[in-house]
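Colleague: Sequence plus predicted model, see below.
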Amino acid sequence: MRRLFLLALLFCSWPVTESLADTEFRGEQSLWQDTVWSGRVLVDGILTIPAGVTLEIRPGTEVRFTRRDTNGDGIGENEIFIQGVLRVLGTAENPVRFTSAEADPVPGDWGALNMMASEEENLLEHCLVEYGYRGFHAHFANASVKNSVFSRNLRGLQFQESTVVIDGCLVEKNFNGMQFRNSMVRLSATRVLDNHWGIRCVYSELTMHDCEVAGNLVNGVNLRDSSLDADSLLVTGNRKGIYLQRSRGSLRGSRIRDNSEHGILLEDSDFLVVGNLIAGNGRAGVRWLNSRGELRDNHLAGNGEYALVNEGEGTVDARSNWWGTTAAELLAAAIRDGSDIAGRGLVDAGDPLAAPPSPPAAGLQ
């Protein structure tokens, strides 16, 4: 992740200048042939990239959008509308920047890099996207996003009915970091930090590897009617770390710690939790509500109120975990279930581990 840190420093040190753009687009315009951008570009309207046309943006290009809000809803409308192909080819040394042209920029100054019905090989690499309504939006599209920063947008990234691969990115200080529905999304080596919401999705398939989700005001990872296949995560400092509703999947070799409420909340879900460190969470390490699955070989000691809460009717299979103790009385105190409240299911914590398992070798430190 060192290259991403250096990229962020470069963006932060990039001077804001008032010089005129090399290329300007005003009003409603379209590119009718393959086009290459470099230098400074000003978009003062909606620029369409039609089907069959490719827009390539070279390293070091700066694209600025003026603010236009015709309906008074507080959301800027100027944007790039892509039905053809978008290829943003920044480098670590010379990234591409998409930003507001306003003297005092705020999130929502401009619309989006708005990709609609574009199923070609779209690519965003080494770019900064800031102060947009939806920094990058894909609908019925395919895209690969690499080594890029999405910051101070109302929605950092948003997808519908799309397939998106995100690698080596930083999504920070947006209202919604990332949200999507009916999509297939693969995240790797990506940080989702200090947003109001971290990751939210419905009716989607999400794969996460070697990612950090931290410091988000509400929930870190929030799925409904979706699937999550995740390993090597660091999920920390959110309100709820991982919250699944009517979802399925597995979490392996991850650190879920120091979230203010629950580390993991499973509601009407089918989930396998294996080999994780789940500690330091304010209320419960795991809250289990009418869900199915197993807890195996996890470190569950050191959470605020309980290691595990069963609020459903069925039994939770939680054998072979480390609870901080093997003493029956202390182990029972770490669990809240039908033994404490009538009508709830029990927790089967049989054969607890005699010592804490080795900590997960999650890649992000």
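Modeller: Nice, I can see it. Note that the structure is predicted; figures quoted are calculated from it, not measured.

Colleague: alpha carbons only for contacts and neighbour counts from here, please
Modeller: Fine.

Colleague: on contacts alone, who are the packing partners of the longest strand anywhere in the chain?
Modeller: Across the chain, the longest stretch assigned as strand under DSSP state E is strand 40-49. Helices and strands touching strand 40-49, by 3 or more C-alpha pairs under 8 Å, 6 or more residues apart in numbering; DSSP states H and E, are strand 23-30, strand 62-65, strand 79-82.

Colleague: Shouldn't Leu331 be within a strand?
Modeller: No: remark: Leu331 does not belong to a strand; assigned using DSSP: H, G, I helix; E, B strand; the rest coil, it is helix.

Colleague: Distance check, the most centrally placed residue in the chain against Ile278.
Modeller: Taking C-alpha atoms, centre = their mean as the criterion, Ile199 is the residue nearest the geometric centre of the chain, at 3.9 Å. Ile199 sits 19 Å away from Ile278, going by C-alpha to C-alpha, to the nearest Å.

Colleague: do Val149 as well
Modeller: Remark: distance between Val149 and Ile278 (C-alpha to C-alpha) = 29 Å.

Colleague: Below is an additional structure, to be compared with the one above:
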Amino acid sequence: MKFKQILAVLTVAALAFTGCQKANKDVDTTPQNGSSIGEVSGVWAKNSVHEIKGDIIIPEGKTLTIEEGVTVLMDATAKPEVVIKGNLYSLGTAENPVKFTVADAYRTAENKFGKLWGGILAGPTCAELVLDNTILEYGGNTTSDASTSVKMGLYKATAGENLPALWFSNVNGKLVVTNSIIRNFQEDCTYIEGGKIIFSNNVFYTTGVTGGEAMNFKSGCLADVAYNFVYSCNTNALKLSNSGDRNPQAYIIAYNNTMVNTGWRRPTAKGGSVWLEATVRADLYNNLFANARFGIKRDPKKLEDSRSKNDYNWYYGFDQATVDQFQVGKNDIVPGGTNDVRGTKAGDNDPKFVNYPLNNSETSPDYNTTWDFHLQGNSPALTKGTTNFTRHHKAGITLSNGLTYTSPEPATFVGAYGTKQ
């Protein structure tokens, strides 16, 4: 056994003897047998710390379960990628989330858009992936010819691509992202190319330097997207597309989401809130657009499926320029239903957030965690939603480890948050 490996074993044993979990660093990701990939699986125990100094991979047929309170500390010099060929279950709690992050010294304003590690890249053999009460932050590194993802043909398999926080690519797989936070990434938060999917109760902010969506779904996806909050992503909160021509046809049901200031930092045709294209089928209900660019918009050259529906959505603009750009008949805005709330004058239909300055800069990516986007008790948006539609995963997505996740019931309020309980 190499001296370095012996030393690592003795170190872990000494830490176990002293009962010190905080300094648990039991993942050896140094090159082995000439490979730059460290294989990991099994269980990372509650509240342990794992320093990742090189690319790691969960092998096909293997599983890694990450328990609550685990910190996955990415080396900002090595900028590791997390490659999943097997299964990953990241199972935090609200009080004790799992965190994929970098050392405190790198968590600075200069690094607000990350680029300090890669992302979680789930290849076509990844059958199940769960991010529950998990924080992903400060990643989105740009690939090179030396990147493991490029060598393995993952994601876009080319150098010069900005990695998303999460890529998933199994049309027969199961993907759940719930109660989680994705922040401080260079471009896309998620890029999803297939699967049975639930995205619920997540928060996205401070993402996208020159491009990037919060949630980007392609062909092969059957997704329920509900109770998510998106603040000032560079481009769209939701990019919904059937590109790639995988089966099944992409069908996204998005309801009770709140989008604030989205799309203004990419002043092109695509910058906005919800983008529909390439025969995607999309049903959109109970979504709240506050100072967001465009609202629901289509690619006029690659139209969405004619069966798509949208109604009971709420639009607010603090200034007239914002209100003008989400009017039907302009900017390829998709007509909504008779129950949409869409004023024509600045300040119409104030949703009455508990604590947020509605005149806040639309182009600032900076997020204040003291803001509160619940609705006040006198908000007119509290009764303008609908529950009269069917979602994909009402019966739940059951995983091989026995867990079942169900897409949440829709609410009669609009947006991701009702009144504060």
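Modeller: Arrived safely, thanks for sending. Quantities reported herein were computed from a predicted structural model and do not represent experimental measurements.

Colleague: care to give me the TM-score?
Modeller: Both chains were compared after superposition, and using TM-score structural alignment, normalised by the length of the first structure their TM-score is 0.66; 271 aligned residues with a C-alpha RMSD of 2.9 Å.

Colleague: Look up the counterpart of the longest strand of the first structure in the second structure, residue range please.
Modeller: Following TM-score structural alignment, the aligned partner range for strand 40-49 of the first structure in the second structure is 49-58.

Colleague: From the opening residue of that stretch to its closing one, how far?
Modeller: Terminal residues of stretch 49-58 of the second structure are spaced 18 Å apart (C-alpha to C-alpha).

Colleague: biggest helix in the second structure, by residue count?
Modeller: Among the elements of type helix in the second structure, defined by DSSP state H, the one spanning the most residues is helix 3-18.

Colleague: Make CSV from the helices and strands packed on strand 40-49 of the first structure and add distance to Gly282 of the first structure and mean neighbour count to it.
Modeller: Supplementary listing: these in CSV, determined by distance: least, C-alpha to C-alpha, whole Å; neighbours: other C-alpha atoms under 10 Å:
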stretch, distance to Gly282 of the first structure, mean neighbour count
strand 23-30, 52, 14
strand 62-65, 43, 24
strand 79-82, 42, 23
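
Colleague: Would you format those strands as TSV with distance to Arg224 of the first structure included?
Modeller: Formatted as TSV, the entries for those read as follows, by distance: least, C-alpha to C-alpha, whole Å:
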stretch	distance to Arg224 of the first structure
strand 23-30	38
strand 62-65	34
strand 79-82	29
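
Colleague: So which of these is nearest Gly293 of the first structure?
Modeller: Between Gly293 of the first structure and those, the shortest gap by C-alpha to C-alpha is with strand 79-82, which sits at 42.4 Å.

Colleague: quick one: contacts of that closest one?
Modeller: With C-alpha atoms under 8 Å, 6 or more residues apart in numbering as the test, strand 79-82 of the first structure has contacts from 43, 45-51, 65, 110-116, 118.

Colleague: give me every residue that touches the aligned partner of the residue nearest to the centre of the first structure in the second structure.
Modeller: Alignment of Ile199 of the first structure against the second structure is given by TM-score structural alignment, with Leu238 as its counterpart. Residues in contact with Leu238 of the second structure (C-alpha under 8 Å, 6+ apart) are 213-217, 273-275.

Colleague: 7 Å instead?
Modeller: Leu238 of the second structure makes contact with 213-216, 273-275 under the criterion C-alpha atoms under 7 Å, 6 or more residues apart in numbering.

Colleague: Could you do Gly111 of the first structure as well?
Modeller: 76-79, 132-134.

Colleague: May I ask you to confirm that it belongs to a strand?
Modeller: Yes: secondary structure of Gly111 of the first structure, determined by three-state DSSP: located in a strand.

Colleague: Can you show me the helices along the first structure?
Modeller: Taking DSSP H as the criterion, the first structure carries its helices at 2-12, 328-333.
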